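Novice: A predicted structure for the sequence below; I have some questions about it.
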Amino acid sequence: MAKIKKQPRPKAQTPKGFRDYFGAEVTKRTEMLQKIAAVYHRYGFDALETSAVETVEALGKFLPDVDRPNEGVFAWEEDADWLALRYDMTAPLARVYAQHRNDLPTPYRRYAMGPVWRNEKPGPGRFRQFYQCDADTVGAASVAADAEICAMLADTLEAVGIARGDYVVRVNNRKVLNGVMEVAGLAGDDKEAERGIVLRAIDKLDRLGVEGVRALLGEGRKDDSGDFTKGAGLGEAQADVVLGFMDAKRDTGPETVARLKELVGDSEIGGEGVAELETMAALLEAGGYAADRIEIDPSVVRGLGYYTGPVYEAELTFEVTDEKGRPRNFGSVAGGGRYDDLVKRFTGQVVPATGVSIGVDRLLAALDSKGQLKGAGVGPVVVTVMDRDRMADYQAMVAELRSEGIRAEVYLGNPKNFGNQLKYADQRNSPVAVIAGGDEFDSGVVQIKDLILGAEIAKNATLEEWNERTNQYEVKREDLVAEVRKILTTYSEQG
């Protein structure tokens, strides 16, 4: 009889390009998203949650860095239909609006937060699943809607802790770039593929530099890993026109607009774009958003092909140190723009829309680098167990603490080793441990152990100071909640 081959155990490892998020990380993200949602809500936007799965047909061809709809997504076939995990929040919004447009107000203003998935090559800090936080207005053709999104983005950054002066929202218009492409000889349906490559090349200016972009405008570029990216095939003169557009920013907004007028020449679409930039600048200035917060910058193009008008990007301007110890600007944390043709795919009618997407992980990393995020977060009060037979009494303590809004738990491991209970409390980042055995129950008291103070004493105090200061003391059983609250309030006020 053949020996049955033993089934190997599965590997306990995260799939490539994915990661796990633990308690403190999830808490920090949740707190930040709540602040963002508060700003969006104040601006009149409603929350929307869409399915994580869409049909590939609904997602369309507008995928990042690829030209075919079956690339860049996690997709599978089911009942003759191809389904895929959403790669952003915008394509699902277009489907939702087309499906429910008769029941939704016009304009429809919504925000959405959640994970998205991209089947791309992972790298340092680049994951296949990540969080996005979007806000969009559907059904408003006026660039006043674009100006409002930019203003809301600036207010959002300040609300989460990015100080004024540490960020700038940069604004451009895709119509201006289309005008420049006309001048460069890239107009017409037969040049659509080349225009797409040009857009994605310009969008990588910060990462690749001028020479890297020039290579992508020409025959192509090989990266450090040896992978080759096909270029747009432009000649030197054509590439010079495009690069000239990227270098059009001047000291002031009016000077930049004047330079853009020169670059678009007689192009009708280019002229429309310049006029829209002027209108947005006037609206933002009237709202108190000067160039120190929101500015016109022709280098902003956004790589996705569905943008049709204004585009914008939020850049953090403060310096951080990269993995090699070199100083650099933190860079972009949000971007968006107008996409008037996206809903048309479903309805056959032009439906104007504009919106912005915040890279949640990027913004969290920025706040962390600025010291705007608290440490690991305060854990629960831990009620230790000295006597298994008194478990009901320990549960009563926890219930009292919880009823007063204090996070608390009873130690549910093996209580035999009391040191392990305190070690557990340290691992949970607990501020307080409550201790009570037979003597305490008989006397109607509990022991309060201030773990935060204990850590400070152990770290900083001399032996004499250690003897003078104590972080464990006795209180009456009925004073348990009040004493714990006093400790938590003290540390909360200290930040």
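Specialist: In hand now; what should we look at?
Novice: Going by C-alpha atoms from here, please, whenever you check contacts or count neighbours.
Specialist: Noted.
Novice: OK, contacts around the residue most central in space within the chain?
Specialist: Nearest residue to the geometric centre of the chain (Cα atoms, centre = their mean): Val360, 1.2 Å. Neighbouring residues of Val360 by Cα atoms under 8 Å, 6 or more residues apart in numbering: 29, 130-133, 333.
Novice: let's bring in a second model and compare:
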Amino acid sequence: MAKEKIKKPRRPRAQTPRGFRDYFGPEVTARAEMLSRVTQVYHSYGFDPLESSAVETVEALGKFLPDVDRPNEGVFAWQDDDEGWLALRYDLTAPLARVFAQHRRDLPNPYRRYAVGPVWRNEKPGPGRFRQFYQCDADTVGSASVAADAEICGMLGEALEAAGIARQDYLIRVNNRKVLNGVMEVAGVLDPADPEKDASRRGIVMRAIDKLDRFGPEGVRLLLGAGRKDESGDFTEGAGLGEEQAAVILGFMDARAEDGAATCSRLRDLVSGSAVGLEGVRELETIAEHLSARGAGAVIDPSVVRGLGYYTGPVFEAELTFEILDEKGRKRQFGSVAGGGRYDDLVTRFTGEKVPATGVSVGVDRLLAALSAKGRMGTVASGPVVVTVMDKDRMADYQAMAAELRAGGIRAEVFMGGGNMGKQLKYADARACPVAVIEGADEKARGMVQIKDLALGARLAADIETREDWKAQPAQMEIARGDLVTQVRAMIARAGG
């Protein structure tokens, strides 16, 4: 009788899901340092930190994402036995609206908060476009003043400069959804008496305008009309506007003039028949005055609409103006790293009361990429001092050394991998360790210890030609055991660590 063939269990594939990525030590450290500088600016303006749940009810999040063709309207959602549908948050603003509505009796009004954390979107991933990414937000809830919008814009500029972006390398572009609504009213796709009518078409129009940088005017024209087919053959349905209607929208997008006053004049002509449109133009003029008074680099730009559907007034984006090379080696402008605006109806969904709000969100990964492209990430963080293991039965002694170094404010670890000295020093090099500590039986008997400057040794190695040169180089030295902390600290300081 033939033996039955036993199937081996299938091993799971060791790979990240499509649209997600892993972050390693230097990236996490760089992010933390950059966020510390940004949030310090927020803190200086009187904003308080807030941490809210990564999971919200789908009802609380609302239907505001622009990618409405995806399942669950762009969110990662699942059904819970007790609470209905839950989802991972798609940004940090919708959860803030829920938090303020829930705790408004205990919070100051206006409430000024900043928040940092990952968000998730169930959207089609692509080069540089991930389904999980980090945001850093600052919002003022409870102020209807346009001065609050202008303050957010000015603070955003300071935050970018604190992160390492020079003033000449960024521009804050400002528009107003009220102006866009006025244009849509003139174009015949918004009826003030019935705001819900044609809501889907208006969403397509806004998304089309938001893609001007990617598709150009002709691509936007196609999206305003019947639709657009991309290079892969995928077809995106358009808004179905007629030529005259599309011409009004395209005229709005092309209204930017040589200065803010001239742009507002053009916009006033475009929306002359719309009360809400004229109100939006007046708000733009006020914001421009505030930002000009503080010397902020800002322009009025009608092409800024922001993709999310909850904005109700001023909207703005921070655009980096320097050039980088894309994946095909072509020069292109880096583009947007932050955006936000006014969302006066978001809290109202919960309370039924009018609660104005405005805020900004920084794309953390985008800003880190920009700093890296400009060479402004600072020096690469060094690894820990490594205490090598010469005698396995003396592990307690080596742990005591590492503990002394840590007590002295020096990052340190004992090598735990096993192996000879070559393997241990190779590990230390891979960790970018500044110093290795070596103590064998001979050093132990004499009350001494060897410390090796790994960074200096690597620099000198290229110039060493003879055995005498190697003996003379100062990358390794013997010191008294009692001077371990002092001498290691001095060696790190000499290396600039």
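Specialist: Cool, got the structure. Just so it is clear, the model here is predicted, and its values are computed rather than measured.
Novice: thinking again about what came up before, need the max-distance pair from the contacts of Val360 of structure 1.
Specialist: The two members of those with the most space between them (Cα to Cα) are Arg29 and Val333, at 14.5 Å.
Novice: of these two, who's got more company?
Specialist: Set Arg29 of structure 1 next to Val333 and count neighbours by other Cα atoms under 10 Å: Val333 wins out with 21 against 17.
Novice: Which residue in structure 2 aligns with that one?
Specialist: Alignment note (TM-score structural alignment): Val333 of structure 1 maps to Val337 of structure 2.
Novice: do the same with Ala58 of structure 1
Specialist: By TM-score structural alignment, Ala58 of structure 1 lines up with Ala60.
Novice: For Gln473 of structure 2, see how far away the nearest residue to its match once chain neighbours are set aside is.
Specialist: Closest residue to Ala60 of structure 2 apart from its sequence neighbours, by Cα to Cα, 6 or more residues apart in numbering: Arg98 at 6.6 Å. Per Cα to Cα, to the nearest Å, Arg98 of structure 2 is found 64 Å from Gln473 of structure 2.
Novice: Same drill for the two, tell me which one is more crowded.
Specialist: Applying other Cα under 10 Å to Arg98 of structure 2 and Gln473 shows that Arg98 carries more neighbours, namely 22 against 14.
Novice: Test my guess that the more buried one contacts Thr351.
Specialist: No. Here Arg98 of structure 2 lies out of contact with Thr351, judged by Cα atoms under 8 Å, at a distance of 9.6 Å.
Novice: now for Phe100 of structure 2: what does it line up with in structure 1?
Specialist: Counting by TM-score structural alignment, Phe100 of structure 2 corresponds to Tyr97 in structure 1.
Novice: Quick check: which element contains that match?
Specialist: helix 90-100 (DSSP states H and E).
Novice: Which strands and helices lie in contact with that helix?
Specialist: The contact analysis (3 or more Cα pairs under 8 Å, 6 or more residues apart in numbering; DSSP states H and E) places helix 90-100 of structure 1 against helix 56-59, helix 344-347.
Novice: Could you identify the helix or strand that succeeds the last one?
Specialist: Elements were assigned by DSSP H and E; along the chain past helix 344-347 of structure 1, the next helix or strand is strand 353-359.
Novice: For that following strand, give me the average deviation versus structure 2.
Specialist: In this overlay with structure 2, the average offset of strand 353-359 of structure 1 from its partner residues is 0.7 Å by mean Cα distance after the TM-score superposition for structure 1.
Novice: Read off where that strand ends up in structure 2.
Specialist: Counting by TM-score structural alignment, strand 353-359 of structure 1 lines up with residues 357-363 of structure 2.
Novice: if we can go back for a sec, nearest to Gly17 of structure 1, of the helices and strands packed on helix 90-100 of structure 1?
Specialist: helix 56-59 (21.8 Å).
Novice: my guess is Glu56 of structure 2 is in a helix, correct?
Specialist: No. Using DSSP: H, G, I helix; E, B strand; the rest coil, the secondary structure at Glu56 of structure 2 is strand, not a helix.
Novice: these two touch, right, it and Leu86?
Specialist: Yes. Using Cα under 8 Å, Glu56 of structure 2 is in contact with Leu86, at 5.8 Å.
Novice: Leu267 of structure 2 corresponds to which position in structure 1?
Specialist: Leu267 of structure 2 maps onto Leu260 in structure 1, by TM-score structural alignment.
Novice: Next, its match: secondary structure please.
Specialist: helix.
Novice: neighbours around it, how many?
Specialist: Count around Leu260 of structure 1 with other Cα under 10 Å applied: 24.
Novice: What are the boundaries of the strands in the stretch 351-497 of structure 2?
Specialist: 357-363, 385-387, 412-414, 435-438, 448-453, 476-480 (DSSP state E, counting those that start in this stretch).
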